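> build me a model:
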Amino acid sequence: MNTKGAVKATTWRSAVAGIAVSVLERVRVWQESARNRRMLEKLDDHLLKDVGMTRSDLDRELSRPFWIGFPPRS
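I've put the predicted structure just below:
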């Protein structure tokens, strides 16, 4: 019995599954980022100050492409 073909098929399937999981995770992160930006957009200046942002910070954040995440907190 030749098991080399079975090993190659399993490896190939594992690679494809890993890529699919990575893509789905990236899409989830993009959706979360877009949702967070929409929520921040609804806040007034007083609430923005509470979370450490100004209106200009928010405008800059909203102008960024969806695939770029929020800057890391310092």
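> please count neighbours and contacts with C-alpha atoms only from this point.
Noted.
> with residue 52 as the reference, measure out to the residue positioned nearest the centre of the chain.
What sits nearest the mean C-alpha location of the chain, by C-alpha atoms, centre = their mean, is residue 29, with 2.1 Å. Distance, residue 29 to residue 52, using C-alpha to C-alpha, to the nearest Å: 22 Å.
> also this sequence, please, to line up against the first:
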Amino acid sequence: MAQISPASDPRLESLSARQSLPLLADVALWMAAAVVKWDCRHRSRRALTRLTPHQLKDIGITPEMADQEIRKPFWIP
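Here you go, the predicted structure:
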């Protein structure tokens, strides 16, 4: 399943473009990016639960593949 990369998020892009951030800012930026990734995975997997078998077939996923993806915790890619 395609996912949006937090690095392409315009809200985080300007921060990551800077060369010298203090250590605490680097850690905060890493944590923010992780939360954005986790939220994206959670939303994507929750959206899979609402798709019909016909819609899953349209996007090239079997119901078994969707079920396997849905069962993953949000922190697992």
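> superposed, what's their TM-score?
In this superposition the chains share a TM-score of 0.72, using TM-score structural alignment, normalised by the length of the first structure; 58 aligned residues with a C-alpha RMSD of 1.5 Å.
> which position in the second structure pairs with the residue nearest to the centre of the first structure?
In the second structure, the residue paired with residue 29 of the first structure is residue 37, using TM-score structural alignment.
> any idea which element that match lies in?
Take DSSP states H and E as the rule and residue 37 of the second structure turns out to sit in helix 23-49.
> off-centre distance for that helix?
6 Å (C-alpha atoms, centre = their mean, to the nearest Å).
> next: stretch 40-57 of the first structure.
22 Å.
> list the contacts of that stretch.
58, 62 (C-alpha atoms under 8 Å, 6 or more residues apart in numbering).
> relative to the first structure, what is the average displacement of the helix holding residue 37 of the second structure?
Compared with the first structure after fitting, helix 23-49 of the second structure deviates on average by 0.6 Å (mean C-alpha distance after the TM-score superposition for the first structure).
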